[in-house]
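> quick check, what structure comes out for this input:
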Amino acid sequence: MTRPTPQTRLPPYVVGFYLVPEFPMMAFASAIEPLRAANRLRGEKLFDWQLYSRDGAPVRASNGIDINVHGAIDDEAAVDLLLVCAGTRDANPGDAAVSKWLRGLARSGTALGAISLGAYVLARAGLLDGRRCALHWESLAAFAEQFPRVRTTTDIFVVDGNRHTCSGGTTGLDMMLHLITERDGRALANDVSEQFIHPRIRGAHDSQRMAVQNRVGVANNKLIAAISMMETTNEDPRPVHDIATDVELSARQLERLFAKYLRVSPSRYYLKLRLDRARSMLLQTAKPILDVAVACGFASASHFSRCYRTLYGHRPSDERAALLGTRAPASRSRRH
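This next block holds a predicted model:
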């Protein structure tokens, strides 16, 4: 792309943010602050921004802080890029007015995008059909089930034509550094990155999750390999002795490694992985409890319910009921 010279400097590139109640503050700040920093470092207004809410009233973030906005969805949005920032999958459920507004922006040529779970809002409006989309790793399965026409990815951010999506957290910083690079050069993007003590501008395809060894805090290659196998076989759990054989250990040796580094048995660690995945599915999808149980390797709903209650202190049905606001789950037992 040819970058403008001082004599041909373009007007500021305007980014709009549509804030949904309970939007994640970190994700929002990670996207808007790089624009401010770029302006300050360059000494001119390269970027501008406008904030919108459903009715023009302040919007409360997930941390309880209210953010003032510039306008409502029925106001004219003179922006180059409009990003929807949301933190729950139920954001604007069935809101025809929001969908109509977004589709109108798309027809006018405005680029659209989403931060964190703002992708749900765009997808409900049909604005991600056939597009690649980045989404938080916890929400990928539920989103793909609800919106099969959207091409979900595990990338930290995606730019697919005039659709820009990032998976939340700090990934908005990387997506905006990509935008700054495209418009004003890598040198400025590097300077902005360093301002935020962000030592490396991540590429779109970087992993959302930490490597196993960093997540569990161990460096034993055999143990890491065993855990990796467990994480990829939740639906069809394998006997622990088979996993031990695959990492060239005896079952007793694998038991000792888990006891030494994680203070838990391999079978209990494996069970907790499956139950954690089940809990995520209960909270993120509408799958029946039996289907969740089967997807996480349990032979029956009753066995699943017993194991779930032992770990979390309440039944899967209580978890689902609490999500729907009909019942509070019991206190959790200590996790092992």
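
> CA atoms for contacts and neighbours, from now on please.
Fine.

> quick check: closest non-adjacent residue to residue 88.
Nearest residue to residue 88 in three dimensions, chain neighbours excluded: residue 117, at 6.0 Å (CA to CA, 6 or more residues apart in numbering).

> distance of that neighbour relative to residue 159?
In this view, residue 117 and residue 159 are 16 Å apart by CA to CA, to the nearest Å.

> residues near the residue nearest to residue 88, how many?
28 (other CA atoms under 10 Å).

> so how far is the one helix or strand residue 122 maps to off the chain centroid?
Using DSSP states H and E, residue 122 sits within helix 118-124. The chain centroid and the centroid of helix 118-124 are separated by 13 Å under CA atoms, centre = their mean, to the nearest Å.

> and the contacts of whichever helix or strand comes after that helix?
Moving toward the C-terminus from helix 118-124, the next helix or strand (DSSP H and E) is strand 132-134. Here strand 132-134 makes contact (CA atoms under 8 Å, 6 or more residues apart in numbering) with 119, 150-160, 164-167.

> go again with 7 Å.
Strand 132-134 is contacted by residues 150-158, 160, 165-167 when judged by CA atoms under 7 Å, 6 or more residues apart in numbering.

> next structured bit after it?
Under the assignment DSSP H and E, the closest C-terminal helix or strand after strand 132-134 is helix 140-146.

> one more to line up against the first:
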Amino acid sequence: MTTANQSPIPQTIGFLLLDNFTLISLASAIEPLRMANQLAGRELYRWYSLSIDGEPVRASDGLQVTPDAAITIPLALDMVIVCGGVGPSRSVQREHITWLQGQARLSRRLGAVCTGSWALARAGLLDGHEASVHWECLAAMREAHPRVALTTRLFSIDRDRATASGGTAPLDMMLNLIGRDHGRELSAGISEMFICERMRNEQDDQRIPLRHVLGTNQPKLLEIVALMEANLEEPIELDELADYVGVSRRQLERLFQRYLHCSPSRYYLKLRLTRARQLLKQTAMSIIEVASACGFVSTPHFSKCYREYFGVTPRDERLGVAPHAASRHQLASYVPGGMAGVLPANVPELPVSCAILALSQAKGEPTYASVRL
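As a prediction, this is how the structure comes out:
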């Protein structure tokens, strides 16, 4: 972990804007950096928005954003985050691919939000890495880029790659990265400033509509899952579920294996444990009450199933202890001042990061420098 006391030099992040990028994902990624600077009372992070030629880029809602610089400007970046949105397969250009590959050769960390993972995958920069992408793009990306270990999680941090699905998921990813850089107190303070109910972690999945996964040609399976979701406290036996929808137990098993890639009992258990996780994080119910509300006959059995599935006990989940597996996702160590080496002497005038202006304006805020690092 790198702290501000170890290095006064801020980390510099470039946000590459693709045509039709989603503004909410861009804002969700940048605003935590702004607030980190404000609460720390110093510039921990600076950022630049980038496009191929420096010209305005239109977001998915029609608004245009004028970037700080073109990708041809040799900025000393520590990390590059690709911001995608609608139609990533049409938005990714050859210039994007070439530039991203060049950034990888310079050992820069790479990330993406919303459908920006498509650009990294097109450049061959996610092969062998776990990655997240918005669920609407998930099936197409699996088909087009089979070497990428795609997950349904809100965000994934795998070595020097950090990818987030859409909406507000980039906020959670950035809070986790900031926590690794500067400690949990700072990331918790940012979460409070944004009235964020809780910081989601790498174990949280996207809520993907089952109809999107299955289409409309599996009404029996959709009906069975709806029955499961409506009966978490008192689980229904699989034979009963099969009878309700008029299929045999064997047909039930085949449907789940073919379309959901697991057994019906495993899927039912996942639903109950996911509900338990919500109750642990969002209510004051005791662990015994949570276990009962999710159909577990004993607390030890509940704890065992929970730990096996999430990698953390219910008690530690409530306390905010990270899963044991999280250590293998740690990002590469930060090298102060960028990893590109010394820039040539005859470079164009570099843009000024708007982080400096934002920090200056924040000095009048009561929360300025309220978190000691």
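
> on that earlier part again, residue in structure 2 matching the residue nearest to residue 88 of structure 1?
In the superposition onto structure 2, residue 117 of structure 1 corresponds to residue 115 when matched by TM-score structural alignment.

> isn't its match right up against residue 138?
No: between residue 115 of structure 2 and residue 138 there is no contact under CA atoms under 7 Å: 9.1 Å.

> strands of the stretch 51-200 of structure 2, start to end?
57-58, 64-65, 69-70, 79-83, 109-113, 130-131, 149-150, 155-158, 161-164 (DSSP state E, counting those that start in this stretch).

> deepest of those strands, which one?
Among the strands of the stretch 51-200 of structure 2, the stretch with the highest mean neighbour count (mean count of other CA atoms under 10 Å) is strand 161-164, at a mean of 29.

> and the alignment partner in structure 1 of residue 11 of structure 2, what does it touch?
Aligning on TM-score structural alignment places residue 11 of structure 2 opposite residue 13 in structure 1. Contacts for residue 13 of structure 1 (CA under 7 Å, 6+ apart) come out as 46-48, 80.

> please name the nearest non-neighbouring residue to residue 20 of structure 1.
Using CA to CA, 6+ apart and skipping residues adjacent in sequence, the residue nearest residue 20 of structure 1 is residue 86, 5.2 Å away.

> map that neighbour onto structure 2.
Using TM-score structural alignment, residue 86 of structure 1 sits opposite residue 84 in structure 2.

> what's the distance between that match and residue 27 of structure 2?
Distance, residue 84 of structure 2 to residue 27 of structure 2, by CA to CA: 12 Å.

> higher neighbour count, those two?
In this view residue 84 of structure 2 and residue 27 are compared by other CA under 10 Å, and residue 84 has more residues nearby, 34 against 14.

> so how far is residue 98 of structure 2 from the more buried one?
Distance from residue 84 of structure 2 to residue 98 of structure 2, counting by CA to CA: 17 Å.

> please enumerate the helices of structure 1.
For structure 1, the helices defined by DSSP state H occupy 25-42, 96-107, 118-124, 140-146, 171-184, 186-195, 212-216, 221-231, 240-246, 251-262, 266-284, 289-295, 301-312, 316-323.

> helices or strands up against the third one?
This points to helix 118-124 of structure 1. Using 3 or more CA pairs under 7 Å, 6 or more residues apart in numbering; DSSP states H and E as the contact criterion, the elements in contact with helix 118-124 of structure 1 are strand 81-86.

> centre of the chain to the strand it packs on, how far?
Counting by CA atoms, centre = their mean, strand 81-86 of structure 1 comes out at 14 Å from the chain centroid.

> how close does it sit to structure 2?
For strand 81-86 of structure 1, the mean deviation from structure 2 after alignment is 0.6 Å (mean CA distance after the TM-score superposition for structure 1).

> what lies in contact with that strand?
Here strand 81-86 of structure 1 makes contact (CA under 7 Å, 6+ apart) with 14-20, 22-24, 28, 110-118.

> tell me the residue in structure 2 aligned with residue 307 of structure 1.
Aligned partner of residue 307 of structure 1 by TM-score structural alignment: none.

> now for the residue nearest to residue 307 of structure 1 when sequence neighbours are not counted, how many residues are close by?
Counting by CA to CA, 6+ apart, residue 307 of structure 1 lies nearest to residue 275, which is 7.9 Å off, once chain neighbours are set aside. By other CA under 10 Å, 24 other residues sit near residue 275 of structure 1.

> so who does the residue nearest to residue 88 of structure 1 touch?
Applying CA under 7 Å, 6+ apart, the residues near residue 117 of structure 1 are 85-89, 135.

> ok, back up a step: how far apart are the helix holding residue 122 of structure 1 and its match in structure 2?
Helix 118-124 of structure 1 sits 0.8 Å off on average (mean CA distance after the TM-score superposition for structure 1).
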